[in-house]
Every structure is written in structure tokens, then in C-alpha cells.
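Student: My questions concern the predicted model and sequence given below.
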Amino acid sequence: MNYTTQMDAAKKGIITKEMEIVSKKENIDVNILRQKIAEGKIVIPANKNHKSLNPEGVGEGLRTKINVNLGISKDCCNIEKELEKARVAIEMKAEAIMDLSCYGKTEEFRKKLINMSTAMIGTVPVYDAVGFYDKELKDISSEEFLKVIEKHAEDGVDFMTIHAGINRETAEVFKRNKRLTNIVSRGGSLLYAWMELNDRENPFYEHFDKILDICEKYDVTISLGDACRPGSINDATDASQIKELIVLGELTKRAWERNVQIIIEGPGHMPINEIAANMLLEKKLCHGAPFYVLGPIVTDIAPGYDHITSAIGGAIAAANGADFLCYVTPAEHLRLPTLEDMKEGIIATKIAAHAADIAKNIKGAKKWDYEMSKARQNLDWEKMFKLAIDPEKTRKYRKESMPQHEDSCSMCGKMCSMRNMNKVMKGKNINILREDD
């Protein structure tokens, strides 16, 4: 039986090879997986032209996935450096990489990235349009925007951020409800500016059916962009954000009618006490579609440490229903991340995702922690290193400050609770001030 997309196959009762792979990875019955894909609650972003892909599922009941942003810009346009970041991100088991390139040889970089990446690849076509045509934003036509989307799809991009929710109606709500930080989404601000400069509807909203034609042809998952995401905690859960979310829910249904898979993008900056309610709103208004969040960043005062503010918000968001976390690095709000920034961002986001998986009772999540605790109780340092989320750093810290007694660490020494409890539970004496008998 023929099918066009993973969702089309799922609705027809077909088990694809991608579904089989995800089923084994997630330890979930393949028929349950297929049913949730048919309902739109799980997606498998897998462009037909991405031949090196090792597919992943995103959505209800699955492990929380993480995405890494990278790409070339006018100020930092070294393709090899960005490809090296991609290689390291894949080694660190990031499930997705978004190419946010906005200057120079974007096509060359994108094709190299897709060819070498086993992780799913996402892009934001509106970023690429200005450089692709070498035109000012105002002069790019609706048809030209669509051509960029088709080019990315043809190249093998698995999911694309399409800011279709900021239509003229949403823009009017934004104008009537003043914000502290206006529109902070780069793609959203570009499309808002295009609409204002041309006095026309957002081409991604006006021609959404044509975008669906492209995505159905190549099986591209649409990540419906949150152009009105809050850029400060002051603007969180406001009229603009909620209005756009309502539009995204309407677009989701239109996409599902065409068997195009959908992810919904979300906040943004947000106080901790508003996160759970926002997860509930998205799932309700967007009919259970997978939710992809940037952070949320829970305070605005920590430039240089936003991988931490983001991980706090990400853990709470995913524990309350978010399915996909976009990493944030220490360089957020400051500059293009370095390789080391990227590593820190990945680790922080992986910690958040795993903490949420424990809360969501995802199969196997607690087993990792159980094995680590067992290794700690046994003072099995080598096992601890292997189980650590960052083995390199744990080995480094241990090596930099070796204790006198190897069955302890340099913080507690012979007062180590694990060491002493192991001894006393076996009926042995505990010698702290002198050598053991």
C-alpha cells in the first residue's frame, strides 16, 4: 500500500521502517505508536531525502528530545566550525539540529549537514530568504518565500519552522496590547515587518495550503513557529501569545487533513508559576500536538547563565507535557555560541529532559538513576564515570583532586558516609583518625 507521509501511513494502518526503529528505541508497542502518529500526538520527522537519518519520535509517552541550534551568520561564517559543532552534538546524542544559517553559503552548509547527520535536521526558511535572493526583505515576493521552503524540503530538511500564526489578525492584537519587548522571534519579527512594509497578509498564512503541498510531497514536519513568544517574563501569557496559539491550533487541523505532521513551538521567557498552565493550554488549543519549547527561561537577569535559567524552565515544562526542548547556551542573548558553549547547553538541556522523563514515568528513565546510586553505594568510581551524563567532566574533577584513600573523595575523606556505612553494615570498625586495622 502506498503512502505519502508518516501520518498518512499511520492512518492507513501501515507500519513504516521509521516506526519500527522508534518503537524499539522507546520500548513502546509499534501499534500504539502508529495510532498516536495517526492522531497527531507523536511525530517522526523524516524527510524522504534525508538518507543518513536515524529517526526519532517526538510526542506523548516518549522520551523528551533535545534540539541544538547552530549555523553561519554574517559575523561568524566559518562552515567547518559549525560542522564540527554538529559532529560533537551528534556524539553527545542530541536528537535534532536546527540550522539557523542566515548569511553566505547557506545551501552548501545545509547540504553538508544533512548528508553527515544521523540526527533530524530543522531549518527556518525565512532566515535564508534574504541571502538566497540577495534582496531586501520588503522586495521578496510571496512566491519567492515558498521557493525557499521547497528548496529546503528538496535538500532533505526533516522539520521547518513556519511562522504562519502571525497573520494580520494576530498582528492587530499585538498592536492593541503593548509589550515590553515587542516581538523577539527573529522569524516573527521579519514577517511582521514584511506585512507592515507591504500592507499584505503573512505569505506563510495566506499560502498555507501551498506549504502543505510541499511538506506532503517530501514528508516534512511543520514546526509551527511562535512568532509572539514572550521575550521577557513581563510579556508571558499575554494576549498576543495566546491569540497566536489559537491560530496555530486551527492550522494544525488543516495540516492533519493533509496528513502533514505538526509540532507546536512555545515560549520563551516565562515565570515558573505560569509554565504548567501554558503546557495545558497548548495541548488543549492545539489538540495534543507535540510541544517544542525554547527554555522557557524563568528569569531575565542571568546573561552568561541562561543555560541554567532555561534548564529550570525546561524541566518544569517537560514534566508538565512539553515533548521537545530547544537547548539554550551560556551565550544566549550575547553572541554566537562556541563549541564549549554548545556542550554546556546540551548537558544542561539533557539534564532537564531526563529529570522530566522521571516525573513523566517514561519507561527506563529511573533505571539510569538506580544504576548510578548503586555505583555510588559501592564506591565504584569507574562505573560512576561511565554512567555520568558528562563522563569527561566527572573524570577530570576526580583526577584534579585525588583523596588519600581511594574509596572516598577529597571532600569527605574517611568521613565519607558511603564508605563508613558499608563498613558498619558489615560489622566492621570505622577508623577515622588512624589507619584501618
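Tutor: Arrived safely, thanks for sending.

Student: only C-alpha atoms for contact and neighbour calcs from this point on.
Tutor: Noted.

Student: for Asp155, what are its contacts?
Tutor: 49-50, 110-111, 114 (CA atoms under 8 Å, 6 or more residues apart in numbering).

Student: Tell me which two in these are the farthest apart.
Tutor: The most widely separated members of those, counting by CA to CA, are Asn49 and Arg110 (12.9 Å).

Student: Counting neighbours, go ahead and name the busier of these two.
Tutor: Legend: neighbour count by other CA atoms under 10 Å for Asn49 and Arg110, higher for Arg110 (25 against 18).

Student: ok, the nearest residue to the more buried one once chain neighbours are set aside - how many residues close by?
Tutor: Among residues not flanking Arg110 along the chain, Asp99 sits closest, at 7.1 Å (CA to CA, 6 or more residues apart in numbering). Asp99 sits with 26 neighbouring residues when counted by other CA under 10 Å.

Student: Asp99: what's it in contact with?
Tutor: With contact set as CA under 8 Å, 6+ apart, Asp99 has these partners: 69-71, 110, 121-124.

Student: Just name the closest of these to Ala193, please.
Tutor: Looking across those and measuring by CA to CA, the closest to Ala193 is Val124, at 16.5 Å.

Student: so what's that closest one up against?
Tutor: Shown in contact with Val124 (CA under 8 Å, 6+ apart): 99-100, 160-162, 187.

Student: Drop anything exposed from those residues.
Tutor: Buried members of those, scored by 16 or more other CA atoms under 10 Å, are 99-100, 160-162, 187.

Student: Let's have the residues you listed in JSON lines, adding distance to Gln241 and secondary structure.
Tutor: Shown next, in JSON lines, are these (distance: CA to CA, whole Å; DSSP: H, G, I helix; E, B strand; the rest coil):
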{"residue": "Asp99", "distance to Gln241": "25", "secondary structure": "strand"}
{"residue": "Leu100", "distance to Gln241": "23", "secondary structure": "coil"}
{"residue": "Met160", "distance to Gln241": "20", "secondary structure": "strand"}
{"residue": "Thr161", "distance to Gln241": "17", "secondary structure": "strand"}
{"residue": "Ile162", "distance to Gln241": "16", "secondary structure": "strand"}
{"residue": "Gly187", "distance to Gln241": "15", "secondary structure": "helix"}
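
Student: Second structure follows, compare the two:
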Amino acid sequence: MNYKTQMEAAKKGIITNEMMLVSRKEKIDEKKLRDLIASGKVVIPANINHKSLSAEGIGEGLRTKINVNLGISGDCIDYSKEMEKVDLALKFGAEAIMDLSNYGKTNTFRTQLIERSPAMIGTVPMYDAIGYLEKDLLDIKAEDFLTIVEAHAKEGVDFMTIHAGINKRAIECFKRSKRLTNIVSRGGSLLFAWMEMTGNENPFFQYYDEVLEILREYDVTISLGDALRPGSINDSSDAGQLSELIELGNLTKRAWDKDVQVIVEGPGHMALNEIAANMTIQKRLCHGAPFYVLGPLVTDIAPGYDHITSAIGGAIAASSGADFLCYVTPAEHLRLPDLLDVREGIVASKIAAHAADIAKGIPGARELDNKMSDARRRIDWEEMFSYAIDGDKAREYFESSSPSEKHSCTMCGKMCALRTTNKILAGEKVEFCSEKLA
């Protein structure tokens, strides 16, 4: 193999096995896909040590992908429950899973996850710093952070969130902006605290070339983290967010020069009217690199329903150019999500991604919708359930209130519009008074 990364292969004109697989999945010409990867507009996160991976592409002209976050915390330490969430994510076809565990030694769970998961695996090495190194934050040295990055890369992680953009310049902009909600990124806040306590530059920024060398060795895609993403609609599009984005654009080009694939992360919380413009700005400042958004959440007053606020923002973001959606569950801002929360979050995110793909005109995006509509016209319930994003839930609703007439539901009964129209078009009479109404 005379290349290290998918990007290097693409630049050399090589079509890899991963590219061929993504080409078939996306119904895109192999050479066109290769050229998009060479330009940085598409990535295929595929660590050489992730042997169970079924490669996926993220970026321009491809289906919008979704990511599912999971992992333990100090208050909820049950890896078996997290593995159930993994199974649920795979069942619903999530293309990526991020292990955000932030307590104790997490590598055993992560290794098992990589061994069994065909989905891309992502991590945030900064979360693992204290548990992995067994040091308090102030005692961690700059070189220690690189040790964690290398450990995750060797294990087979396909993409890593690296908060390299929150340097001293960006922090000055953040401080001047006088935010309502300050820093809401967990990794970003830890780096901010480390920098303020030590007086040092962000080690991921200062030693960025060394980070890239590690990622290149294992073909890990760097997901440039938005440490200063807005955590409230009041703070969106402020100087802190945009100053970091400018830094991320420069870091994107530096990574491409090393043949490291790049994803850029985005907001956050953001009012509806700002989303489309932010997607355009990101693509411009970051040279068309794939954009990965958390939400955006379009209002701050819906705790318990933030999978909905996120899906609204995610659909607008993806239809305006975002390529990768991070799911948000009803438990966001409240607690670690349980299985039901995860299910609701996945489905909401899948709906947003699919709606955006229809709007973007992604080839084949409407196929299932047309099949569903045809099945509805024929009132074929089993076929409808088979096309639904969550067929089990659809069936549960239907069967919980059974109609007397099988070609209807209990909303309209025999007055079902489709049933009436089908009968008339078939030359049959529609009669109600001679029959008992449902």
C-alpha cells in the first residue's frame, strides 16, 4: 500500500476499497468521489485498525449522515447499558458512534466497540485525559495530550474531535464578547481552564503538526472541535464563535497539506434565521470541508424536547450545506440519556437528515417516500411499516386502537379518504347509512 490515508490515495489517483464501497452506497461515480476526497470536500473516516468498519462517506453530494453519542460518566457507570445503546444505534442505521466516556479507564469499552461496530467510531481525547493519565488537570503536561491521541488512534478510532482552534487569540475574542452562557463545550472548557491555569498555549494548537503526524499514521480523520460554539441563541454568531472558525479554516488547510482528512464542527444553539448564513460562512472559511453540526438547537426553552429543537435546526442546517448531524436526545441538558432517549434522538436526527437530503436533491432520496405514499394509497399497512424509519413504533400505534374496517384506521374509519377514493375509482358504491359507522 503506497499511501497512508484516503486523501493521499485520492491525490495520487488511487481508488481504494473504501472508495469503491462508498461509491456503491451513494450511487456516485468512483472517479468523482475520488476527486472530492482529494479536494477535501468529502471524507471517508476509516482507521486502518478498524477491521469491522463498513466505510461511509461524509460531504458534498452525499447523503447526510448522523452520529450517536454515548458513554459513561462518573455518576452513571454501566457499560452494559452503553452497549445496548450501541446495538440500538446500529439497528437504526446510524453511520457513526462517538464514545464520550469521561470517567476511569475507558479503553476496554472502546476496544470492544471498535471490534463489533460497522459504524464509524469517534472520540474526544480531551475527555479521556484525566482518567487515562490519572492526573489532575493542572498536572497534565502538553505532551501528555498527544499520548492520549496516539492511544485512541492505535485502538482504531476513525475520527477524533480535537479542539485545536481555541488558541489565545480566540480566547481574547471570547472574553471581549461577554457571553450570556460562556463556554459550553466540555472539551473546550477543560482546555480553557488548563490554558488559564498554566498560562500556556493550547497544546493541540501549539503541537498541531505532531497531532497530524499521529492521525496520518493511522488514517484518523480530524474533526476540528468548536470549543467556542454558542450554548444559547443569545451567543450565536458572536466574535468568539467566528474567531475560532477562522482559526479552524487555517487548521483545515494545514491538515490537508499532511493528507489528513478533515471535518469541521459547528454550532450549537442558533436562531432559525441565522442557520443558513452560518453554513455558508463555514463552507467559505473552511474551504468546503464537510461540516458537522450539533443541532443547532433553535430555542433554549424546551428541555425534555431538545431532540425536536435539534431536528428543526438540523434539517435547516443540512439543507443549507451541513453534511453530518450529531443527534440530540430528550435528555439533553438534563441527564445521561437512557435507551428510550437514545431511540427518540436517533429517529429525530434521521428525520432531519432525510428531509434535508430530499431538499438537496440527493439521488434516490425520495424513493422510500414514494413507496410509502403508494402503500398508503393502497392502504397496505405491512408495507407502510416496512418503509417507516421506526416501523415498530408505527405498528404499536396502529395496533393499539384497531379499526373495524382493515382498510382504514380509527381516525376516520370507513370515512377514510383513501378508502372512499379507491372505491369510486374501482367503480364501487360508497355507502355509510346502510352500514354501522366505525
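Tutor: That came through fine. Since the structure is predicted, the reported quantities are computational estimates derived from the model, not experimental observations.

Student: can you give me the helices for the stretch 251-400 of structure 2?
Tutor: With helices called from DSSP state H, counting those that start in this stretch, the stretch 251-400 of structure 2 shows them at 272-285, 306-319, 339-360, 367-378, 381-387, 391-399.

Student: which stretch among those comes nearest Gln206 of structure 2?
Tutor: Minimum separation from Gln206 of structure 2 across the helices of the stretch 251-400 of structure 2 (CA to CA) falls at helix 272-285, 21.0 Å.

Student: Against which helices or strands is the closest one packed?
Tutor: helix 239-257, strand 291-294, helix 306-319 (3 or more CA pairs under 8 Å, 6 or more residues apart in numbering; DSSP states H and E).

Student: Go ahead and name everything in contact with stretch 277-289 of structure 2.
Tutor: Under CA under 8 Å, 6+ apart, the answer for stretch 277-289 of structure 2 is 40-42, 59, 237, 245-246, 248-250, 252, 262-264, 290-291, 317, 320-322.

Student: Share the number of residues neighbouring the spatially closest residue to Pro363 of structure 2 that is not a sequence neighbour, please.
Tutor: Computed as CA to CA, 6+ apart, the closest residue to Pro363 of structure 2 that is not its neighbour in sequence is Lys27, at 7.5 Å. By other CA under 10 Å, 13 other residues sit near Lys27 of structure 2.

Student: how many neighbours does Lys81 of structure 1 have?
Tutor: Burial of Lys81 of structure 1 is recorded as 16 neighbouring residues (other CA under 10 Å).

Student: Also the one 5 residues further on?
Tutor: Taking other CA under 10 Å as the neighbour definition, Ala86 of structure 1 ends up with a count of 27.

Student: Repeat that for Glu244 of structure 2.
Tutor: 25.

Student: contacting residues for it?
Tutor: Glu244 of structure 2 makes contacts with 165-166, 170, 226-228, as judged by CA under 8 Å, 6+ apart.

Student: could these be laid out in CSV, adding neighbour count and distance to Ile148 of structure 2?
Tutor: Shown next, in CSV, are these (neighbours: other CA atoms under 10 Å; distance: CA to CA, whole Å):
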residue, neighbour count, distance to Ile148 of structure 2
Gly165, 27, 18
Ile166, 30, 19
Ala170, 21, 24
Asp226, 28, 19
Ala227, 30, 19
Leu228, 32, 22
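
Student: of those residues, closest to Ala375 of structure 2?
Tutor: Among the contacts of Glu244 of structure 2, Asp226 lies closest to Ala375 of structure 2 (CA to CA), at 43.5 Å.

Student: My read is that that closest one contacts Ala170, right?
Tutor: No. Contact between Asp226 of structure 2 and Ala170 fails when scored by CA atoms under 8 Å: they sit 11.1 Å apart.
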